[in-house]
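> Task: produce atomic coordinates for the following.
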Amino acid sequence: MTGEISGAVTTTADPAPLRPMALLRIRPFAVLYLNATVIGLSVMAQTVARSWLAFELTGSNAALGGVLLAFGVAMLVMTPWGGVAADRLPKRLVLQVSVGLLAASSAWIGLAAAFDVIEYWMLLGASVLQAVAFAVFGPARMAFLGEVVPRGSLGNSVSMLLVNNELSRVVGPAVAGVVVGAVTVGIEIIFLSSAALLALGVLTTVRMPPGLPSGDAAVRSPLGELTDGIRYVLRSPQLTALLWCGFGVTMAGLPYVAFLPTVSSDLFDTGSAGYGVLSATAAVGAVVVGLLMGRRRHRGSETRTFVVAGVVFGAAVGLLAVAPTFWAAVLVLLVVGAGNLAFQTANQSLLLGLSDMAYHGRIQGLVMMSFGAFGIAALPLGALADAVGLRWVLGGMGVATLLVMGAFVLVTRGRLAREDVLRDLG
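Now for the predicted structure:
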C-alpha cells in the first residue's frame, strides 16, 4: 500500500470489475444496498423537511447555516471515533446502533411538530443526534465493502452505493417538497414516516454478517486505534493528498445544499415545491453519472476522473451564482450533482484501493470529517450571504473549489504523468 496512486488503478493489477447485477448477487452486499435504500429515503426526505422548517421558523440564511453548523461540529468531533468503532467493533452492531439514533432524531422532531411545540433549538438538537449517527454509520458501511466484494470491484460497489444515495435524493426531496407544500401536516408526516422507515432499516441489518474486527484492534485503546490510523495515513503521501483535497472540495463547494431553500424562495420565488425540484435535479445528474461509472468494465485513470470531476463540480457551483432563471439553475444543478458524485466516487475508490482493510473504517472516518466541516462552513457563509448576497457567496464557493483542485494537481502532477504512461502501457 505504499506505492503510487497509479499502481492501484492500472487495469493489469486487478480483474475486471463486477457489473451491478453481479454485485447484487453477493448476498451481504445486496443486504447492505437495501439497507442504504431504506435509510437514504428517510434521511433525505426529512433533511428537506428540516431545512424548510428552519426557514419557516427563522426566515434567515444564517439560521439555515446554524442547523448545518450543529450537524457539522458533531460530525467533526465524532467521525474519527466512528471510524475507530468500525475497525474495533462488529460492523453490524455499529450499523444497528447508528440507524436507531437516526430513527430517534426523526421521531423527536415529528412528535414535537405534531404537538405544536417545535422550536428552532430542537432542530439543532436533532441535527446533533443525526450527525452522531452518521459519524458511526458511514465508516462502518464503507468498511464493510472491503469484506463483502472483490477488491477489483470496490470502485463499482462504491459507485452503486453513492448512486443509491442520489436516487434517494431524487425520490425523498421530491416527495417531501410536494407533501410539505400541499398537506397541512406535511412536516409531521415526513418526520414520523422517516422514523418508521429507519426502524425498518434496523431490521434489515439482521441479515448481514457480523463484520468482526480484524488484527489486534481489541488489545489497543480507542485512542491508540485513532492515533495508529492517523499515523498510517500520514505515512502515505497519496492517502494524505486525497484526504486533504476531498476535505477542501467538500468544505468549499458542498454548502450550496444549505442555500437551496433561499435559491428557490428568494432568487426565483418558487417556494417549497421549487426547493424539492432543485434538490432532486442535482440528484438526477448524480444518478446518471453514477450509473455510467458503475457500468465501467475497466477503471482506467481513476485519478484523472477525480481531478476532472472536482473541476466540473467547482465550475458548476460558480455557474449557479449567475443562473438568470429557475430553469437555468435546474440545468446547472444537473452538472453540480454529476460532478460531485463522480468526485466522491473516485475519491472513495482510490482511498479504499490504496489502504489496508484493517484501516478502512478509520480512513472513512477521516473522510467523513469533511462533511462535518462543510456544515461548519455553512454558518459563516450563510451570514455572509445575508450581508453581501447569495450570488456572490456561491460564486466565491465555486472559485475556492477550483483553487483546491488546482493545488492538488500541482502537488501530484508527477504522479499523474506517471499514471498516464502506465495506463497507456496497460
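> For the rest of this, base every contact and every neighbour count on C-alpha atoms.
Will do.
> Tell me who's in contact with the residue nearest in space to the middle of the chain.
Geometric centre of the chain, nearest residue: residue 371, 6.9 Å, by CA atoms, centre = their mean. Contacts of residue 371 were listed using CA atoms under 8 Å, 6 or more residues apart in numbering, and they are 72, 75, 76, 247, 250, 251.
> For the comparison step, fold the sequence that follows:
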Amino acid sequence: MTITPSQRSAFAARTFAALRHRNYRLWFFGQMVSLFGSWMQTTAQGFLVFQLTGSPAYLGYVGFAAGIPAWALTLYGGVVADRMPRRTLLIITQTAQMALAFALAALVFSGIVQPWHIVALSFLLGIANAFDAPARLAFVRELVDKEDLTNGIALNATMFNLATTTGPAMAGVTYTLVGPAWCFMLNGISFLAVIGALWRMRMAPQPVAPRSASAWRDLREGLSYILHEPVVRTLIALVGATSCFGISFATLFPAWAVRILGGDAATTGLLQSARGLGALLGALLIASLGRFQFKGRLLTVGTFAFPTLLIVLTFTTWLPLTLVLLTASGLAVILIMNLANALVQTLTPDALRGRVMAVYSMVFFGMMPIGALWIGVIAERAGEPTAVISGALVVLGVAALIRLAVPQIRKLT
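The predicted model follows:
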C-alpha cells in the first residue's frame, strides 16, 4: 500500500501536535539538550561510584540519598508550584542543578572526590528535584491546549528518552577517553539551554490558587482530592510500585555490565541507551496515536509486559539479547508512566494540578531511592538476577490486583 504525501503530513501533524505551540517548542528543545547532559552525568556517576567502592549496595546508597528529599519536600514543592509562577520556580531549580553539576566536576578534576561527596551532592540534587518535579509536570499544561496535553506529555517522554538513548552511550565513550569529570562539566553547561528557553517564553497569565492561612491546609486539599478519587489514587499507586520494584533495576546497571556481561563503562552506557531507545519508541507510539480513546487498555498492556520482560532478562548473559530485552522493557514501562501521567492530569482540576502532581512526583521519585536501596542490598547478598526477579514479581502482582480490583482503569479514554 502506498502512503500518500497527505497521509504522511497528517501523521506528522498528529504525532508532533504539541510542537505547534511556540512555548512548548522552546521547552522541548531546551529541555532535550539539558537532559542529554543529565543522562551523561547519571551514567558516569554510577560507574564512578562502582569504581570507587566496588559495591552494588553503595549504588543504592547514592540513589537513596537523592530520594530522601522527595519524601520530605515534594508535597511542599507542589504547594509552591500552585502559589508562584511555575516558570520562575523552574528557572531557580534548574540553576541550582547546574551549580551542583559544576561542583561535582570540580571535585573530580581536582582528584579529591570521595564516595561521600557524591552521596552529599546527590542529596542536594534531590532537594532541587523536590521543587522542580511537580512544577515541571504541571507546567506542560501551560504550554499546550488541553486537547494536546497527552501529546505534549508523550513528546516530553520522547525528548527524555532520546536523551536517554544517546546520553549514556556518549557518557561511556567520554568516560573511557577523558574521564568522568568532563561528563559532569558537560552536564552543567547543558542546563544553559533549558534556562535560556524558559527566559524566552511569552507566558499568558495563569490563575494562581488563592492562598489559605497555611501551606498545610492547601496540602490537605490536594490529598483529600486524591483519597476520594479511586482511579487517580490507583494510578498513582501503580506508578509507585513500578518505580520502586521495576525501574529500580537500572540502579544495578554498572554491576550488571561488569559481573553479568563482563563489560565496562561503555557497556553500562549501552544498557542505559537500550532502555532509553525502547522508551523513545514507546513515547513516539503514544504520540503518533493522537487523541486516541483506549489509553486504559494500552496502560494495562504495559503493566503486564514490563515485569514479564524483566524476568526474561535475568536468564541471558549475551549482550545483544540483553539490549533487545532492555529496549522492549523500556517501551513497556513508558506505556505505564506516560499514560498514567496523562490520565491523572486529565482527571485533575487545574487549581489542584500542582499539588496532585506533587503527590505523583513524590511517589514516583520517592519510591526510586527505596527501590535503589533494597535492590542494591539484595543484589549484594543474593546476586543481581535474584534482585531483579524479586522486584518484577511484585510489579506483576500489582498489575494483576489492579486488573481485578479496579477494572474501570481499562475503560479510561
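> among the contacts of residue 371 of the first structure, which recur in the second structure?
Checked against the second structure using both residues aligned by TM-score structural alignment, their matches' CA atoms under 8 Å, the contacts of residue 371 of the first structure keep these contacts: 72, 75, 250.
> Okay, and which of the residues you listed map to helices?
Cross-referencing those against helices under DSSP state H gives 72, 75, 250.
> Tell me how far the second one lies from residue 239 of the first structure.
Read it as residue 75 of the first structure. 21 Å (CA to CA, to the nearest Å).
> in whichever helix in the first structure runs longest, what counts as buried?
Secondary structure of the first structure read by DSSP H shows that its longest helix is helix 390-425. Using 16 or more other CA atoms under 10 Å as the test for burial, helix 390-425 of the first structure gives 390-391, 393-405, 408-409, 412, 416, 419-420, 422-423.
> swap in stretch 162-178 of the second structure?
Residues of stretch 162-178 of the second structure classed as buried by neighbour count (16+ other CA under 10 Å): 162-175.
> Centre of the chain to that stretch, how far?
18 Å (CA atoms, centre = their mean, to the nearest Å).
> Then stretch 176-190 of the first structure?
Centroid displacement of stretch 176-190 of the first structure relative to its chain, using CA atoms, centre = their mean, is 25 Å.
> How about stretch 347-362 of the first structure?
Computed by CA atoms, centre = their mean, the chain-centroid distance of stretch 347-362 of the first structure equals 16 Å.
> quick one: it aligns where in the second structure?
Here stretch 347-362 of the first structure aligns to the second structure at residues 340-355, judged by TM-score structural alignment.
> returning to that earlier point: trace the residue nearest to the centre of the first structure over to the second structure, please.
The equivalent of residue 371 of the first structure in the second structure is residue 365 (alignment by TM-score structural alignment).
> tell me which element its match falls in.
Using DSSP states H and E, residue 365 of the second structure sits within helix 353-382.
> what's the answer for residue 87 of the second structure, then?
Element membership of residue 87 of the second structure [criterion: DSSP H and E] is helix 86-110.
> Give the next helix or strand downstream of that helix.
Assigned by DSSP H and E, the successor of helix 86-110 of the second structure is helix 115-143.
> can you give me the angle that next one makes with helix 86-110?
Angle, helix 115-143 of the second structure to helix 86-110, by axes from the mean of the first three to the mean of the last three CA atoms, to 10 degrees: 160 degrees.
> mind listing what's buried in helix 115-143 of the second structure?
115, 118-119, 121-143.
> against the first structure, where does it fall?
Counting by TM-score structural alignment, helix 115-143 of the second structure pairs with residues 120-148 of the first structure.
> again with stretch 225-243 of the second structure
By TM-score structural alignment, stretch 225-243 of the second structure lines up with residues 232-250 in the first structure.
> go on, stretch 184-192 of the second structure?
Mapping stretch 184-192 of the second structure onto the first structure (TM-score structural alignment) gives residues 191-199.
> Can you name the residues in contact with that stretch?
With contacts defined as CA under 8 Å, 6+ apart, stretch 191-199 of the first structure is touched by 38-39, 41-43, 45-46, 49, 99-100, 102-107, 109-111.
> Contact partners for the residue nearest to residue 355 of the second structure when sequence neighbours are not counted?
Nearest non-adjacent residue to residue 355 of the second structure, counting by CA to CA, 6 or more residues apart in numbering: residue 78, 4.4 Å away. By CA under 8 Å, 6+ apart, the contact set of residue 78 of the second structure is 131, 134, 135, 354, 355, 356, 357, 358, 359.
> try it again with 10 Å
Residue 78 of the second structure sits next to 130-135, 138, 215, 218-219, 222, 352-362 when contact means CA atoms under 10 Å, 6 or more residues apart in numbering.
> next one: residue 363 of the second structure
Counting by CA under 10 Å, 6+ apart, residue 363 of the second structure makes contact with 70, 71, 74, 236, 237, 238, 239, 240, 241, 243, 244, 357.
> what about the longest helix in the second structure?
Secondary structure of the second structure per DSSP H: the longest helix is helix 22-53.
> distance between stretch 59-76 of the second structure and the chain's centre?
From the chain centre to the centre of stretch 59-76 of the second structure is a distance of 14 Å (CA atoms, centre = their mean).
> The counterpart of residue 328 of the first structure in the second structure: which element?
The pairwise alignment with the second structure assigns residue 328 of the first structure to residue 321, based on TM-score structural alignment. Assessed by DSSP H and E, residue 321 of the second structure sits inside helix 319-347.
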